[in-house]
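Chemist: Sequence first, then the predicted structure, then my questions.
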Amino acid sequence: MSTNSGPAYDIQRPLKFPFLGLDDEFTEEILEKAPFNLGPEYPNEDPTMTLPVWIDNICAFPGQAIPVCGYEYYEFYEAGKKKDGYVGIIPHMKKPSPRPRGIIYKVVHLSEKGNDQFFTARLLACYIFHSSISINMPKFLLEPVYLGSIKVQILLESLHPLTLEIMRDKGTIVPSGANRFFRSHPWPDLLERIKSYYQEVGLPEEYITKAMDQSPARISYYFSEMAILSYDEKVTLLNAISIEGRIVLVLDLIRNYRGICCQDCGKNIESEGPQVISVTGVCPLFYNRGGFAHRTLTMKTEDQDRRMPFVLYDTWFPDYGWSYLTCNRCTNHLGWVFMQAEDGVEPTFFQGIRMSQITIKRAERDVNGEEKIAHINE
């Protein structure tokens, strides 16, 4: 990977999407609130809320800001604005659950300017909720499914009582299985492992300090956004039974990561690991001018040929130009290579990989304890 003495890239800059009509005072509100300044708990005494709820292929943890774009979203988010700007989204699950968790989003901005063909909006993920009714999850989902106005219960997560008892060293007598898990994963050790990982993926020190200063629940949410995860893995983490369990599962997924490959032909994609370029995580969601969504994995890479035709037009990362990245075996469009437009900012190059075009390889153990590789698609 290229290194020079230039300053680190400002990882808040990708939150701006001027070509989608969102570069105004609402952008400043996003920069002020996300992902660390939303507050650790639900602000009202009554942890319930009635709001319009949909099933959709969106999963973002509290604290994140995501864009949406397209005609199909206009009614979807306009309805949310009539309810104090809040909407509920239950991520679609391949394996149905009668009481899946969802996310409450605040509609910060809904705009019709900037593009004649699409409505654009910005959502702040605020809280996790349980539905008051059983959800009939469709097997396939091609567009958002409206469930109606539903009363939901805000989930106020905190550290498990056993973690607190262990931290107080009171020697509480508990079932051996639970005792073994929580004593094997003490909270201070989990925090150290999270901090070490942040340093590994290049999260600037000032953001590490902010991230580690959050409530335990928000620490677990932000840590989840910093790992290479498929959509289904994110939904699994959303439904984790405890904060500690969520963090341990993310650590396991990181430890068992064995690389990525082209989804079409299986050729390995050479990379040096994830690289934080956006404060929202290593797989930020972007829309292009055509209204197509791309969950984009930002990865470290070696120096590229500077003679490549890099383009600054409609870049998602201000100060970086982009060029197409294709599989050198089957020519599948894997994503983009980004290069600094002017000498100075670091990194000089990085890759933006389309999650929809790759397969994540993870190690698993068979019944004999031997490692095998599972291939996980978006």
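Modeler: The structure has been received and is ready for your questions.

Chemist: drop to CA atoms for contacts and neighbour counts, all remaining ones
Modeler: Will do.

Chemist: buried set for stretch 43-57?
Modeler: Thr48, Met49, Leu51, Pro52, Val53, Trp54, Ile55, Asp56 (16 or more other CA atoms under 10 Å).

Chemist: for the residues you listed, which one is nearest Val250?
Modeler: Proximity of the buried residues of stretch 43-57 to Val250 was ranked by CA to CA; the top entry is Asp56 with 23.2 Å.

Chemist: Would you indicate which residues of whatever helix or strand Ile376 lives in are buried?
Modeler: Element membership for Ile376 (DSSP states H and E) is strand 371-377. Buried residues in strand 371-377, counted by 16+ other CA under 10 Å: Ala374, His375, Ile376, Asn377.

Chemist: Distance check, the residue lying closest to Cys261 once chain neighbours are set aside against Glu371.
Modeler: Residue nearest to Cys261 in three dimensions, not counting chain neighbours: Asn268, with 4.1 Å by CA to CA, 6 or more residues apart in numbering. Distance, Asn268 to Glu371, by CA to CA, to the nearest Å: 19 Å.

Chemist: Please compare the first structure with the one that follows:
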Amino acid sequence: MSNDESHSRYDGSLTADHSYLGLTDEHALNFPPFTILPNKTKIECPLLASRFCLYPGEILPIITDDGDAINVLERVRTSENGYCFHLCRESPFDTNLYGVLLQLTHFRADADEISVFAKLKALQIFYFTEGVRLQAYGIEVFVFNLKVSGEAIKEEISNLMINACDPKWLYQQSQTFEIPRNMLRFLTNHNWDTLKAKIFRYYLSIGMDENFAKTKLEEDPAFVSYYLISNVPMTLKEKQSLYVESVESRITYCIDNLVARFIRISCNRHNCLLAKNGDFIFVSHAGLCQLFVNPAGFYFYVVTVKSNHLALGTSENTWYPNYNWGYLLCDCTRHHGWGYSSFTSEPKMFACIHFKSCNIVRFPVMNQSEYPPFETRELRERDWIVRYDGY
């Protein structure tokens, strides 16, 4: 794996006593008045061409050669706090500013091309009251508005392409994992040490660095829960329902149900097999499940899987530099995504399956109501909850 060149100030890590807004960070004390959105509040933020939620803790890689975008990212990198705000409004008549605060964690300019590779970490979803000018607090603002058709109209930053993958950080060797169906069993009384062991094994199976995994498990269980729902194949409805649950529920539901009971991904028209247990492939730091937005603003939520089909298409507009791409069709000739192949990079071949055209098939999944009540478990969300008293 190639080395990341990260600015020392923006390492993306959070300490054990952090708040998701980073208010204990010496670089992040100068913030305007804001309100944290309460649990179960849903705002359709046009981040990533919208109708898709970006959750706290998720990483948003950006690849761009647009001069205006590079200038904005450079200002974020050199600012005192290293934060920017992705802006949206719930309606044209709403004067409040809703959105996601983002922290710049990596910034690298390519020596051979006029382009920038950056990573932004989502910290918290909230809103500022009307009349607040974020620039006055040293916070850069990315603005994206949406048409009803779903096309993203870029304002202030033209031609900014957002990709949930950074090919410059591709693994040099193919790293795969098999979802261990019988690895985990439901426990009547959850023990945090037992859960940590489960999650640690899952983290290693999808290619996470061992030391990083240990640190996150000890310091930030909330990040653990968001990382799981970002890297376990699931429907958008399942992801949204997990988002409003507690930290504990997210972890146990992902591990004990969505991971352990997975069978296959199949065509939603004629049930053709697209991927089975063991077919998933980890090709970038973005993880297994990635989100892409094309220049027209339409988004594609995909999962990467192993493939033995040579893509004899084109490299033009490819999401992965050095890879040719072609359409991925199943036995009933339905379009399910794209195949990628390369003669110079590893893995040689893989495919991106688009979730909109497929079904995720599992053994019967236990309902949330069947879990033991929280008071019977050692693991409680109140032990992890971020408190903002005094800020």
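Modeler: Sure, I can see it. Please read all numbers here as calculations on a predicted model, not as lab measurements.

Chemist: about what we covered before: specify which member of the buried residues of strand 371-377 of structure 1 is nearest to Gly335 of structure 1.
Modeler: Nearest to Gly335 of structure 1 among the buried residues of strand 371-377 of structure 1, with distances taken as CA to CA, is Asn377, at 15.7 Å.

Chemist: Contacts only, for the corresponding residue of structure 2 for Ile269 of structure 1.
Modeler: In structure 2, Ile269 of structure 1 lines up with Leu274, judged by TM-score structural alignment. Listed by CA atoms under 8 Å, 6 or more residues apart in numbering, the contact set of Leu274 of structure 2 reads Arg264, Ile265, Ser266, Cys267, Cys330, Ile353.

Chemist: Between all of those, which two are separated the most?
Modeler: Spatial extent of these (CA to CA) is set by the pair Arg264 and Cys330 at 14.2 Å.

Chemist: rewinding a little: the residue nearest to Cys261 of structure 1 and Arg258 touch, don't they?
Modeler: No: the criterion here is CA atoms under 8 Å, and Asn268 of structure 1 misses it with Arg258 at 10.2 Å.

Chemist: and Thr318 of structure 2, how many neighbours does it have?
Modeler: 13 (other CA atoms under 10 Å).

Chemist: Same question for the one 3 residues further on.
Modeler: Pro321 of structure 2 is flanked by 14 other residues according to other CA under 10 Å.

Chemist: What separation is there between it and Ser315 of structure 2?
Modeler: From Pro321 of structure 2 to Ser315 of structure 2 the distance is 8 Å (CA to CA).

Chemist: re earlier: tell me the secondary structure for the match of Ile269 of structure 1?
Modeler: Of the three states, Leu274 of structure 2 takes strand according to DSSP: H, G, I helix; E, B strand; the rest coil.

Chemist: same for the strand holding Ile376 of structure 1, what does it pack against?
Modeler: Counting contacts by 3 or more CA pairs under 8 Å, 6 or more residues apart in numbering; DSSP states H and E, strand 371-377 of structure 1 is packed against strand 358-365.

Chemist: mind listing what's buried in the strand it packs on?
Modeler: Ile358, Thr359, Ile360, Lys361, Arg362, Ala363.

Chemist: pretty sure Arg246 of structure 1 is touching Lys234, no?
Modeler: No: Arg246 of structure 1 sits out of contact with Lys234 when judged by CA under 8 Å, with a separation of 10.1 Å.

Chemist: Quick check: closest non-adjacent residue to the most centrally placed residue in structure 1.
Modeler: Compute the mean C-alpha point of structure 1, and by CA atoms, centre = their mean the closest residue is Glu225, 3.9 Å away. Distances taken as CA to CA, 6+ apart place Gly281 nearest to Glu225 of structure 1, at 5.0 Å, with adjacent residues excluded.

Chemist: which residue lines up with that neighbour in structure 2?
Modeler: Aligned partner of Gly281 of structure 1 by TM-score structural alignment: Gly287.

Chemist: okay, the buried residues of strand 371-377 of structure 1 in CSV with distance to Ser111 of structure 1 next?
Modeler: Listed next are the buried residues of strand 371-377 of structure 1 as CSV, based on distance: CA to CA, whole Å:
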residue, distance to Ser111 of structure 1
Ala374, 42
His375, 39
Ile376, 36
Asn377, 33
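
Chemist: Mean deviation, the longest helix that structure 2 contains versus structure 1?
Modeler: With secondary structure taken from DSSP state H, structure 2 has its longest helix at helix 192-205. Taken against structure 1, helix 192-205 of structure 2 registers an average deviation of 1.8 Å after superposition, with mean CA distance after the TM-score superposition for structure 1.

Chemist: In structure 1, which residues correspond to that helix?
Modeler: So helix 192-205 of structure 2 sits over residues 187-200 in structure 1, by TM-score structural alignment.

Chemist: Can you classify Ile103 of structure 1 by secondary structure?
Modeler: Classified using three-state DSSP, Ile103 of structure 1 is strand.

Chemist: How about it: what's its closest non-neighbour residue?
Modeler: Ile103 of structure 1 sits nearest to Ile128 (CA to CA, 6+ apart), 4.6 Å away.

Chemist: The one you found pairs with which position in structure 2?
Modeler: Under the alignment (TM-score structural alignment), Ile128 of structure 1 pairs with Gln124 of structure 2.

Chemist: Its match contacts His86, correct?
Modeler: No: if you go by CA under 8 Å, Gln124 of structure 2 and His86 don't touch, sitting 10.8 Å apart.

Chemist: Next, show the common contact partners of these two.
Modeler: In contact with both Gln124 of structure 2 and His86: Val100, Leu101, Leu102, using CA under 8 Å, 6+ apart.

Chemist: quick one: which of the residues you listed has the most company?
Modeler: Counting neighbours by other CA under 10 Å, Leu102 comes out on top of these with 27 neighbours.

Chemist: So what does that one match up with in structure 1?
Modeler: Leu102 of structure 2 maps onto Tyr105 in structure 1, by TM-score structural alignment.

Chemist: Contact partners for the nearest residue to that match once chain neighbours are set aside?
Modeler: Spatial nearest neighbour of Tyr105 of structure 1, excluding adjacent residues (CA to CA, 6+ apart): Ala125 at 4.4 Å. Counting by CA under 8 Å, 6+ apart, Ala125 of structure 1 makes contact with Ala60, Phe61, Pro62, Gly63, Gln64, Ala65, Ile66, Ile103, Ile104, Tyr105, Lys106.
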